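K.L.:
kindly return the folded structure for what I paste below:
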Amino acid sequence: MLSLFLSKGLFANTFVSTKSNKINMRTGPGVNYPVTWIYTCKNLPLKIIEEFENWKKVCDIKEDCGWIRSNLLSNKRYAMIKENTYGYQKQNMNSKITMKIDKYAIMKIEKCSEKWCLLSFSKGKAWIQKKCIYGVD
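P.N.:
Okay, the predicted model is just below:
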């Protein structure tokens, strides 16, 4: 029981992303466990809460949790927008708004400061407040 507790703590702040457009989430760490969810979105950020052999227990933005085989996950950092928001030219809400960003948009994480992250996607880059992002702590 102690090792289970420690493993959860080790991964509490670690995010991964889905590698492909179809990934099964299971009730346990193995292909014999039932599929509870099928993710159909590449680069979806997921929070690691536990590991067992070559499986990771992860949670999504809606707090649905389950097990995914490690080789289906990537260490590439992506974020999902928690609410409709704006992207800014600088790390300041008084700076120029460069884009409107819809809830659940997925963007690549370029870098982060204490309260802001620079995110990018096909139409450009913008600074977004961390409180509006799932995929960073």
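
K.L.:
going forward, measure contacts between C-alpha atoms and count neighbours the same way
P.N.:
Noted.

K.L.:
what is the neighbour count of D137?
P.N.:
Neighbours of D137 under the rule other CA atoms under 10 Å: 13.

K.L.:
from P29, how far off is it?
P.N.:
Look at D137 and P29: by CA to CA, to the nearest Å, they are 25 Å apart.

K.L.:
so R77 touches P45, yeah?
P.N.:
Yes: proximity of R77 to P45 meets the contact threshold set by CA atoms under 8 Å, at 7.4 Å.

K.L.:
and those two? Which one has more around it.
P.N.:
Using other CA under 10 Å, the more surrounded residue of R77 and P45 is P45, with 29 against 20.

K.L.:
so which strand or helix has the residue nearest to the more buried one when sequence neighbours are not counted?
P.N.:
Leaving aside its chain neighbours, P45 sits nearest to S17 (4.4 Å; criterion: CA to CA, 6 or more residues apart in numbering). Taking DSSP states H and E as the criterion, S17 maps to strand 14-18.

K.L.:
give the other helices and strands that the helix or strand just after that strand contacts.
P.N.:
Moving toward the C-terminus from strand 14-18, the next helix or strand (DSSP H and E) is strand 23-26. Using 3 or more CA pairs under 8 Å, 6 or more residues apart in numbering; DSSP states H and E as the contact criterion, the elements in contact with strand 23-26 are strand 35-39, strand 65-69.

K.L.:
would you do the same for the sequence below? I want to compare the two.
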Amino acid sequence: MRKILSLVSRTGVSMPRHSLTGPICAAIVSLAIAAPAHAEDEVPYWVSLRADEANMRVGPSEAYPIEWVYQRAGLPLKVVRKMSGWRLVEDPDGARGWIVSRFLSLERSAIVTGEEPSAIRAEPSSGASLLWRAEPGVVVTLGDCKSGWCKVTIGEKSGWMDEGSLWGDGEP
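P.N.:
I've put the predicted structure just below:
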């Protein structure tokens, strides 16, 4: 009950404690339980870099030193913790640090991994026609993934890639 009261008070609704009884209390509880979870309500979750340039800091404040400066819009990142407008993220190389949440987007992307160019195929199958190859480090817009294959888009081209060639797909 204390959690629901704090949610109500954070919304700016001022109600005496005794008024949250009976039908009103039941309605609030049912709304809290039935509300769908959004992608960013629970960690970890995937995001992409919204800005052309963003600072990764060692702590969740501009007072902390900058550890990395990312200059790649669309770069996939994994959010592992949230704190008042800041997100602790992990990049494809495993580096962790804090980025202001306004520089992040829920649009899904992935980065091509490996040592060699990866095949992008016409269908989600290793026997499907080869459309082209993507170099390691290329950022793709991520579509649906199924049976080990992900629909990817690079510019105006799209096709299917083996999910083993990507970082940023699947469960974070």
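
K.L.:
TM between them?
P.N.:
The TM-score (TM-score structural alignment, normalised by the length of the first structure) is 0.89; 127 aligned residues with a CA RMSD of 1.0 Å.

K.L.:
circling back to that earlier point, buried deepest among the helices and strands packed on strand 23-26 of the first structure, which one?
P.N.:
strand 65-69 (a mean of 23; mean count of other CA atoms under 10 Å).

K.L.:
which bit of the second structure covers that one?
P.N.:
Under TM-score structural alignment, the match for strand 65-69 of the first structure in the second structure covers residues 96-100.

K.L.:
name the helices or strands packed onto the strand holding S17 of the first structure?
P.N.:
Going by 3+ CA pairs under 8 Å, 6+ apart, strand 14-18 of the first structure lies up against strand 45-52, strand 73-74.

K.L.:
what comes into contact with the longest helix belonging to the second structure?
P.N.:
Taking DSSP state H as the criterion, the second structure has its longest helix at helix 22-34. By CA atoms under 8 Å, 6 or more residues apart in numbering, the residues outside helix 22-34 of the second structure that reach it are I4.

K.L.:
same question for stretch 73-86 of the second structure.
P.N.:
43-53, 60-61, 87-92, 98-102, 108-111, 139, 141, 167-168, 172.

K.L.:
list only buried entries from those.
P.N.:
44-51, 60, 87-92, 98-101, 108-111, 139, 141, 167-168 (16 or more other CA atoms under 10 Å).

K.L.:
coming back round to it: dump the helices and strands packed on strand 23-26 of the first structure into TSV; add distance to L4 of the first structure as well.
P.N.:
Below are those laid out as TSV (distance: least, CA to CA, whole Å):
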stretch	distance to L4 of the first structure
strand 35-39	22
strand 65-69	15
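
K.L.:
I'd like to know which of these lies nearest to S7 of the first structure.
P.N.:
strand 65-69 (14.5 Å; CA to CA).

K.L.:
residues touching the closest one, excluding its own?
P.N.:
Residues beyond strand 65-69 of the first structure that count as contacts (CA under 8 Å, 6+ apart) turn out to be 23-30, 36, 54-59.

K.L.:
still on that earlier bit, list residues touching both of R77 and P45 of the first structure?
P.N.:
Common neighbours of R77 of the first structure and P45 (CA under 8 Å, 6+ apart) are 15-17, 135.

K.L.:
ok, back up a step: for S95 of the first structure, find the nearest of the helices and strands packed on strand 23-26 of the first structure.
P.N.:
strand 35-39 (36.2 Å).

K.L.:
what helices or strands is that closest one leaning on?
P.N.:
Checking 3+ CA pairs under 8 Å, 6+ apart, strand 35-39 of the first structure ends up next to strand 23-26.
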